[in-house]
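A.B. asks: Next comes the sequence, and after it the predicted model I'd like to discuss.
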Amino acid sequence: MALLKIRKLNGTALMPQYEHENDSGMDLISVEDIEIPTRETRLIHTGIAIELPPNTEAQIRPRSGLALKHNITILNTPGTIDEGYRGEIGVILINHGKDTFRVSRGMKIAQMVIVPIIRVKIQEVSQLTDTKRGSGGFGSTGVSVSINATR
C-alpha cells in the first residue's frame, strides 16, 4: 500500500480520512469559519500539506451532499495537486445557491482522491489515425431520452 505523508500546518487541522473502508476519497476539513455569499467563491484552508507517493496526483473533488443540499461545489473540479507540491491544500468553493453559505471549522468541504499518473512522450505528427468517430464532439451523437415508466 502506498504511503501519503501529511503535515499539519495549523494546530486545529484535522487529518483527512476515509469514512468507509472501500471509499475512494478521503474527506478534507476546513480549519476556518468563513461565509460564501451567493454566486461567489472563497479559498477554504485545510491546514495541511501532503507528500504524495511517487507517480501520483491528488484530485480534489466536490462532496455530493454539499452540492445537493446547498448548491456548493468546487470551482475547478477536479483540482489537481501535483506530486512535488508541498504547500497548504486549499479548496476553492463556489456558492451556486440563493443564500449565503457558512463554512465552519471542522466541516467536511471536499474529497481528496489519490490517483496514478502516466507520463507520456510528446511527438508532433502531421496526421492522426482515423477512427469511426473522427472529430465528432459537442453533441454530435444526438440527445437520447428514454423514459421507462411503470404503472
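C.D. replies: Cool, the structure landed.
A.B. asks: only C-alpha atoms for contact and neighbour calcs from this point on.
C.D. replies: Noted.
A.B. asks: how close does the residue nearest in space to the middle of the chain sit to residue 101?
C.D. replies: Compute the mean C-alpha point of the chain, and by Cα atoms, centre = their mean the closest residue is residue 61, 1.9 Å away. As defined by Cα to Cα, to the nearest Å, residue 61 lies at a distance of 18 Å from residue 101.
A.B. asks: on that earlier part again, the residue nearest to the centre of the chain and residue 143: what is the separation?
C.D. replies: Residue 61 sits 27 Å away from residue 143, going by Cα to Cα.
A.B. asks: now residue 119
C.D. replies: Remark: distance between residue 119 and residue 143 (Cα to Cα) = 35 Å.
A.B. asks: can you give me the helices for this structure?
C.D. replies: 64-70 (DSSP state H).
A.B. asks: for the lengthiest strand in it, packing partners?
C.D. replies: Counting by DSSP state E, the longest strand found in the chain is strand 108-116. Contact analysis of strand 108-116 by 3 or more Cα pairs under 8 Å, 6 or more residues apart in numbering; DSSP states H and E lists strand 26-29, strand 56-61 as its packing neighbours.
A.B. asks: And for the last one, what's in contact with it?
C.D. replies: To tie it back to what came earlier, the one meant is strand 56-61. By Cα atoms under 8 Å, 6 or more residues apart in numbering, the surrounding residues in contact with strand 56-61 are 52, 74, 77-83, 91, 110-117.
A.B. asks: Any of these buried? List them.
C.D. replies: Under a neighbour-count criterion of 16 or more other Cα atoms under 10 Å, the subset of the contacts of strand 56-61 counted as buried comprises 52, 74, 79, 81, 83, 91, 110-114.
A.B. asks: Below is an additional structure, to be compared with the one above:
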Amino acid sequence: MVSVAMMWDEGADRELGLPHYASAGAAGADLRANFPDRGEVVLAPGARALIPTGLRMAIPEGYEVQIRPRSGLALKHGITLPNTPGTIDSDYRGPLGVIVMNAGQESFTVAHGERIAQMIVAPVVQSAFELVESLPETLRGEGGFGSTGTR
C-alpha cells in the first residue's frame, strides 16, 4: 500500500473527510466537492468548472494520481471530466481541483459534499528518449485509427 500525505486547504469543510474507497475492491477513491462557502455550482449543458476538493497532497516520488469521472454521474447526467484521466505529478503541492463538464442535456448542480470524481494512485515509469534513423518493422506498420478492424 502506498501512503499519500494530505492536508486541508484554508476554509475547507473537514467534516467531509478524506478521499475513501467505497468498496473493498474499488480502484478509485472518491473525491468530494468542497466549497469554502458550502455553496454549489450550477453547470449548464456544455459548461465546465473547476471544482475545489479542499485538499492538497504529497504524492510519493515514482507515483502519480489520476483523476477520473464517476460512471454513475456520466451515465445518469452526462457529467464527465474533459481532461480524463487528469494527471497530478508527484512534485505538485497546490490545491486539488477537478475540472467537471456537463455533457448532458440539462443543467446539473454540483452540491457541496457531492462525490464528483475518483482518484487512482498509479506507478510512473519515466523513459529515456532516443533519436534513431528508423524503427523496427511490425505486422501492423503505420496502420492507425481503425486499421485493426471493428470486430
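C.D. replies: Thanks, I have the structure now. Just so it is clear, the structure is predicted and the values come from calculations on it, not from any experiment.
A.B. asks: To what extent is residue 75 of the first structure buried, counted in neighbours?
C.D. replies: Using other Cα atoms under 10 Å, residue 75 of the first structure has 17 other residues around it.
A.B. asks: which residue lines up with it in the second structure?
C.D. replies: In the second structure, the residue equivalent to residue 75 of the first structure is residue 82, according to TM-score structural alignment.
A.B. asks: got the contact list for the nearest residue to that match once chain neighbours are set aside?
C.D. replies: Spatially, and ignoring its direct neighbours in sequence, residue 82 of the second structure is nearest to residue 101 (6.3 Å; Cα to Cα, 6 or more residues apart in numbering). Residues in contact with residue 101 of the second structure (Cα under 8 Å, 6+ apart) are 43, 46-49, 79-82.
A.B. asks: Looking at the residues you listed, which one is closest to residue 34 of the second structure?
C.D. replies: Proximity to residue 34 of the second structure was ranked across these by Cα to Cα; first place goes to residue 49, at 13.4 Å.
A.B. asks: what does the closest one align to in the first structure?
C.D. replies: The criterion is TM-score structural alignment: under it, residue 49 of the second structure has residue 42 as its aligned partner in the first structure.
A.B. asks: Please apply the same query to residue 139 of the second structure.
C.D. replies: With the correspondence set by TM-score structural alignment, residue 139 of the second structure lines up against residue 132 in the first structure.
A.B. asks: Against residue 87 of the second structure, how distant is residue 48 of the second structure?
C.D. replies: With the distance defined as Cα to Cα, residue 48 of the second structure ends up 18 Å from residue 87 of the second structure.
A.B. asks: Can you state the residues of the second structure onto which stretch 18-26 of the first structure aligns?
C.D. replies: Counting by TM-score structural alignment, stretch 18-26 of the first structure sits on residues 21-29 of the second structure.
A.B. asks: what's the matching stretch in contact with?
C.D. replies: Identification of contacts with stretch 21-29 of the second structure by Cα under 8 Å, 6+ apart yields 19-20, 30, 118-121.
A.B. asks: In the second structure, what residue corresponds to residue 97 of the first structure?
C.D. replies: Here residue 97 of the first structure is matched to residue 104 in the second structure, going by TM-score structural alignment.
A.B. asks: Provide a list of residues in contact with its match.
C.D. replies: Under the criterion of Cα under 8 Å, 6+ apart, the contact list for residue 104 of the second structure reads 45-46, 77-79.
A.B. asks: biggest separation within those, which pair?
C.D. replies: Looking across these, with Cα to Cα as the criterion, the two at the greatest separation are 46 and 77, at 12.0 Å.
A.B. asks: joint contacts of these two?
C.D. replies: Shared between the contact lists of residue 46 of the second structure and residue 77 (criterion: Cα under 8 Å, 6+ apart) are residues 102-104.
A.B. asks: Of these, which belong to strands?
C.D. replies: Per DSSP E, the subset of these in strands is residue 102.
A.B. asks: Tell me the one among the shared contacts of residue 46 and residue 77 of the second structure nearest to residue 135 of the second structure.
C.D. replies: For those, the minimum distance to residue 135 of the second structure (Cα to Cα) is 40.0 Å, reached by residue 103.
A.B. asks: Going by residue numbers, what spans are strands in the second structure?
C.D. replies: Along the second structure, counting by DSSP E, strands occupy 5-8, 20-21, 29-32, 40-43, 48-52, 55-58, 63-68, 79-80, 86-88, 97-102, 108-111, 115-123.
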